[in-house]
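Chemist: Sequence and computational prediction follow.
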Amino acid sequence: MCVEKIILVGVENQENYGNFPESMKELVNLSETAQGEVVGELIQRRQKIDRRTIVGKGKLEELSALVASKEADTVIFNHELSARQARLIEEVVDAKIIDRVQLILDIFAMRAQSKEGQLQVELAQLNYLLPRLVGQGTSLSRLGGGIGTRGPGETKLETDRRHIRHKITLIKRELKETEEHRERSRQKRKDSSVFQIGLIGYTNAGKSTIMNLLTDTKTYAEDQLFATLDPLTKKWQLPDGFETTITDTVGFIQDLPTQLIEAFQSTLEESRSVDLLLHVVDASSDNRHQQEETVMTLLDELEMNHIPVLTVYNKADLLDDATQFVPTLYPNCLISAMNQESQEVLVEAITKRMKELFVSFDITLEAKDAYKISQMKKETLIDAYEYLEESNTYQVQGYAHERSKWTRGEETDELEY
């Protein structure tokens, strides 16, 4: 396969100077994830972005020369482009012009495995491209595949607006049916009082590796951005017997396209309905604080900030000295998901956090009801239980979710908490 040669363009200004270097570094990673080769960068510092061509006239000429000298196929701007801006740039630069949003959408198109994921990506791409159909003629004649064109493809773009709107309606209808099925599954888990845990975090923080560490599943986990796209829910049993579910979802990123957030609402619903969020953070990242802030901001926007959180600082093995690590979010734990020994540390931290959220109980069971203890181990966190010979009863102490029948007194009249 012929690898596309890419040139990246970014403008540092008053609005983005704080995270600009990291944003450009991230754009390199995104480009490589999309299977492209970055052969050059063009950066301009100015008060504000040029409204016509993002960069100034002189820089645009410089970009044209750079594209020619490097024989680049694609130019990716680290800013969202309007159809007019893309057209004006194409008049000077002889290459395919796309922006950061199109690049992310393209990666999502590569990563989507399920039918639902593919539909969501296509919906996001069509919603993004619909208002940009005017003036796309030059680029369309040049497109034959490659970065920025996966998913619906050029045949969709060449159709008229009416056809695209009709396609969007059909996709939304199909997604609604899938969403209803997913909602029934979520409600079933809620009704069964199963405690639900969700994995969230910046892309490539190690969520899937943690999923594999806890559940022994073989979830796709690579050192790539957006390695996981389709949500995956698995049962997980703690060493003491308590049963729960863990859901792995798509990672967050700076400037996550609005189109993706809208299209992936049903996927994000998987995390919105959980009882505890494990916020996975790459402890070794140079831009850890910015990544934490991005995730916390998105949690606010997605109305998930009410859900209890345990921050899991991952990749401790990549720190120069883990003993000197200073966390910023609490409660937390520091692990390396690649190290099997970290499983015990993580389980202990999750158990401790769950006890903080649960209601304590002290239950007396008749000897004839001793069989219920094995059931309680699956549904509660038992701290201790003992047989009292003088009363021929069992005394059981522990913690359970407020939804649990053990805290509602449905199993015994002698419930105390």
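Modeler: Yep, that arrived.
Chemist: From here on, just use CA atoms for contacts and neighbour counts.
Modeler: OK.
Chemist: residues near S273, how many?
Modeler: Number of residues near S273 (other Cα atoms under 10 Å) recorded here: 18.
Chemist: contacting residues for it?
Modeler: Neighbour list for S273: R186 [criterion: Cα atoms under 8 Å, 6 or more residues apart in numbering].
Chemist: Mind doing that once more with 10 Å?
Modeler: If you count contacts by Cα atoms under 10 Å, 6 or more residues apart in numbering, S273 has them with 183, 186-187, 190, 196-198, 304, 307.
Chemist: Give me the buried entries from these.
Modeler: Buried members of the contacts of S273, scored by 16 or more other Cα atoms under 10 Å, are 183, 186, 190, 196-198, 304.
Chemist: re the thing from before, now render the contacts of S273 as JSON lines, adding secondary structure and distance to F361.
Modeler: Listed next are the contacts of S273 as JSON lines, based on DSSP: H, G, I helix; E, B strand; the rest coil; distance: Cα to Cα, whole Å:
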{"residue": "E183", "secondary structure": "helix", "distance to F361": "31"}
{"residue": "R186", "secondary structure": "helix", "distance to F361": "27"}
{"residue": "Q187", "secondary structure": "helix", "distance to F361": "26"}
{"residue": "K190", "secondary structure": "helix", "distance to F361": "21"}
{"residue": "Q196", "secondary structure": "strand", "distance to F361": "21"}
{"residue": "I197", "secondary structure": "strand", "distance to F361": "22"}
{"residue": "G198", "secondary structure": "strand", "distance to F361": "26"}
{"residue": "M304", "secondary structure": "coil", "distance to F361": "29"}
{"residue": "I307", "secondary structure": "coil", "distance to F361": "23"}
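Chemist: before we move on, back to that, from the buried ones among the contacts of S273, which is closest to Y17?
Modeler: Checking the buried ones among the contacts of S273 against Y17 by Cα to Cα gives M304 as the nearest, at 28.7 Å.
Chemist: Isn't the closest one up against L298?
Modeler: Yes - using Cα atoms under 10 Å, M304 is in contact with L298, at 8.5 Å.
Chemist: try it against this one:
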Amino acid sequence: MLEKETINFEKTVLAGIITQDQDEDKLSEYLDELEFLTYTAGGEVIKRFSQKMDRPNPKTFLGAGKIDQIHEYIKEHDVKTIIFDDELSPAQQKNLNKILDCKVLDRTNLILDIFAQRAETSYARTQVELAQYQYMLPRLTGLWTHLERQRGGIGMRGPGETEIETDRRIVRDRIALLKDKIRNIDRQMAVQRSNRGALVRVALVGYTNVGKSTLMNVISKSEVFVENKLFATLDTTVRKVVIKNLPFLLSDTVGFIRKLPTQLVESFKSTLDEVREADLLLHVVDISHPDFEDHIASVNSILQDIDSMDKPTIMVFNKIDAYQPLTIDEDDLVTDKTPMHNTIAEWKATWMGNVGEDNALFISATNKENFEEFRKKVYQAVRQIHITRFPYNNFLYPDYNENDAAE
């Protein structure tokens, strides 16, 4: 169970579907993550609903019988919100609002809400607001709930449609204004990046809540906000770091997540430019998470989308202090060994030990475990990029010697 802070949590239920592409175990993983997202947003999940379907119902996402069951539960337990694991169409959201008579959200809406809570700077708030308006635009008709009671009639149809069209125009104008504002900030940030000189750029990337900000604090001795919630950090932080006598720039970027809303990928384009323009990526992975291999695939998918998959990358498997392999009793002749039974040493012997040219590290950023090995690997990678760019500086940065002074 998640530890609850002394705040008023909103009673929430979750819903998802089991399909040919998403079995029961996979849905359970997604709903676990959705519950953590809900907790991050200030909700308390008291029930989960699922249904096996070939495809979502185009009108209500779930079948009529399951919707009736959910409606009864919501009324009986005074539930305020239901969150669906997949994005709902405007028609589905409108119909569900009418039937269930409670707040109906989907995964995209929830993530946008968390981003809105977490945005600290004017730029991040502008990016999130743009994504929210882009999500809202096709759903405006459903937001006019008072029009549903008018059922047509003389003198009713025109004003209603005019009101909705007026809102659409306002939202479109606001979207255009926000895009223009972001373009201006993007140009300023591009100038800032170009003014950073010839220093090698290193970017921390990874799934949300894998320890990127903790690692950033340890490497750069800075104070980046860290919290055990999803999307604790939205704004990109850039620090100058020196290992031995070799300086480079290190940036901590927004965490990725499965089913990341396309609106956010688009509106956070400039933030992701830190990744696009990086010379080296440190792909941080929470090895203690049971779904970490899926997380790697999700991050790689987004890196592919932003044309950054071909960059030199060091895989940093973090939180080895929290990793607990599953155990099998010696007398158990039934249970098959799975990857989650692997020890760290056994993981190292798998594909993890053969990423690129042995570019895999196993560390604990919190306990600084194996941190000297991490520093050495990063130094060597940054040094290689630097002397390739400036061969005449080769003598300035000798091979890493662990007996030298730390800085």
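Modeler: Alright, I've got the coordinates. Everything numeric in this text was worked out from a predicted model, so none of it was measured.
Chemist: coming back round to it: out of the buried ones among the contacts of S273 of structure 1, who's nearest E32 of structure 1?
Modeler: Distances from E32 of structure 1 to the buried ones among the contacts of S273 of structure 1, taken by Cα to Cα, are shortest for G198, at 28.3 Å.
Chemist: Structure 2: which residue goes with that closest one?
Modeler: Matched by TM-score structural alignment, G198 of structure 1 corresponds to A203 in structure 2.
Chemist: residue contacts, its match?
Modeler: 212, 216, 236-238, 249-253, 272, 274-283, 313.
Chemist: What's the local residue count around the aligned residue in structure 2 for A322 of structure 1?
Modeler: Under the alignment (TM-score structural alignment), A322 of structure 1 maps onto I344 of structure 2. Taking other Cα under 10 Å as the criterion, the count of residues near I344 of structure 2 is 15.
Chemist: Report the separation between I344 of structure 2 and A365 of structure 2.
Modeler: Using Cα to Cα, to the nearest Å, I344 of structure 2 is found at 16 Å from A365 of structure 2.
Chemist: before we move on, what about I74 of structure 2?
Modeler: In terms of Cα to Cα, I74 of structure 2 sits 43 Å off from A365 of structure 2.
Chemist: Between these two, tell me which one has more neighbours.
Modeler: Neighbour tally, I74 of structure 2 and A365, criterion other Cα under 10 Å: the higher count belongs to A365, 25 against 21.
Chemist: Quick check, that one in contact with A322.
Modeler: No - counting by Cα under 10 Å, A365 of structure 2 does not reach A322; the two are 11.1 Å apart.
Chemist: what touches both of those two?
Modeler: Common contact partners of A365 of structure 2 and A322 (Cα under 10 Å, 6+ apart): none.
Chemist: before we move on, the earlier item: please name the residues that touch the match of A322 of structure 1.
Modeler: Per Cα under 10 Å, 6+ apart, neighbours of I344 of structure 2: 287, 317, 320, 323-325, 362.
Chemist: where does the residue mapped onto F61 of structure 2 from structure 1 sit relative to E62 of structure 1, distance-wise?
Modeler: Under the alignment by TM-score structural alignment, F61 of structure 2 pairs with I54 in structure 1. In this view, I54 of structure 1 and E62 of structure 1 are 13 Å apart by Cα to Cα.
Chemist: Check L310 of structure 1 too.
Modeler: As for L310 of structure 1, its distance to E62 of structure 1 is 48 Å (criterion: Cα to Cα).
Chemist: Tell me which of the two has more neighbours.
Modeler: Legend: neighbour count by other Cα under 10 Å for L310 of structure 1 and E62, higher for L310 (21 against 14).
Chemist: sec struct for the nearest residue to the more buried one once chain neighbours are set aside, please.
Modeler: Excluding its sequence neighbours, the residue lying closest to L310 of structure 1 (Cα to Cα, 6 or more residues apart in numbering) is L278, at 5.0 Å. Taking DSSP: H, G, I helix; E, B strand; the rest coil as the rule, one finds L278 of structure 1 in the strand state.
Chemist: Return the residues in contact with L278 of structure 1.
Modeler: Here L278 of structure 1 is in contact with 197-201, 207, 210, 246-248, 308-313, 332, 350 (criterion: Cα under 10 Å, 6+ apart).
Chemist: Tell me which residue of structure 2 lines up with it.
Modeler: In structure 2, the residue paired with L278 of structure 1 according to TM-score structural alignment is L282.
Chemist: go on, V396 of structure 1?
Modeler: Aligned partner of V396 of structure 1 by TM-score structural alignment: none.
Chemist: separation between V396 of structure 1 and E366 of structure 1?
Modeler: According to Cα to Cα, V396 of structure 1 and E366 of structure 1 sit 11 Å apart.
Chemist: Sketch out the strands for structure 2, chain order is fine.
Modeler: Taking DSSP state E as the criterion, structure 2 contains strands spanning 10-18, 43-52, 81-84, 103-106, 201-206, 237-243, 246-252, 280-286, 313-318, 360-362.
Chemist: For Q35 of structure 1, which non-adjacent residue is closest in space?
Modeler: Closest to Q35 of structure 1 by Cα to Cα, 6+ apart is V3, at 6.8 Å.
Chemist: And T351 of structure 1, how far from E243 of structure 1?
Modeler: 12 Å.
Chemist: so what sits against both of these two?
Modeler: Joint contacts of T351 of structure 1 and E243 (Cα under 10 Å, 6+ apart) are L381.
Chemist: Would you mind telling me which of the two has the busier surroundings?
Modeler: Neighbour count, other Cα under 10 Å: between T351 of structure 1 and E243, E243 has more, with 18 against 14.
Chemist: How about the contacts made by the alignment partner in structure 2 of the more buried one?
Modeler: Taking TM-score structural alignment, the alignment pairs E243 of structure 1 with P247 from structure 2. By Cα under 10 Å, 6+ apart, P247 of structure 2 lies in contact with 199-201, 240-241, 379, 382-383, 386.
Chemist: With T53 of structure 1 instead?
Modeler: 59-60, 81-82, 84-90.
Chemist: hmm, try it at 8 Å
Modeler: 60, 85-86, 88-89.
Chemist: same deal with N393 of structure 2?
Modeler: I387.
Chemist: Would you mind stating the distance between it and I385 of structure 2?
Modeler: For N393 of structure 2 relative to I385 of structure 2 (Cα to Cα), the value is 11 Å.
Chemist: Count the neighbours of the nearest residue to L37 of structure 2 once chain neighbours are set aside for me.
Modeler: Of all residues not flanking L37 of structure 2 in the chain, L230 sits nearest, at 6.5 Å (Cα to Cα, 6+ apart). If you count neighbours by other Cα under 10 Å, L230 of structure 2 ends up with 24.
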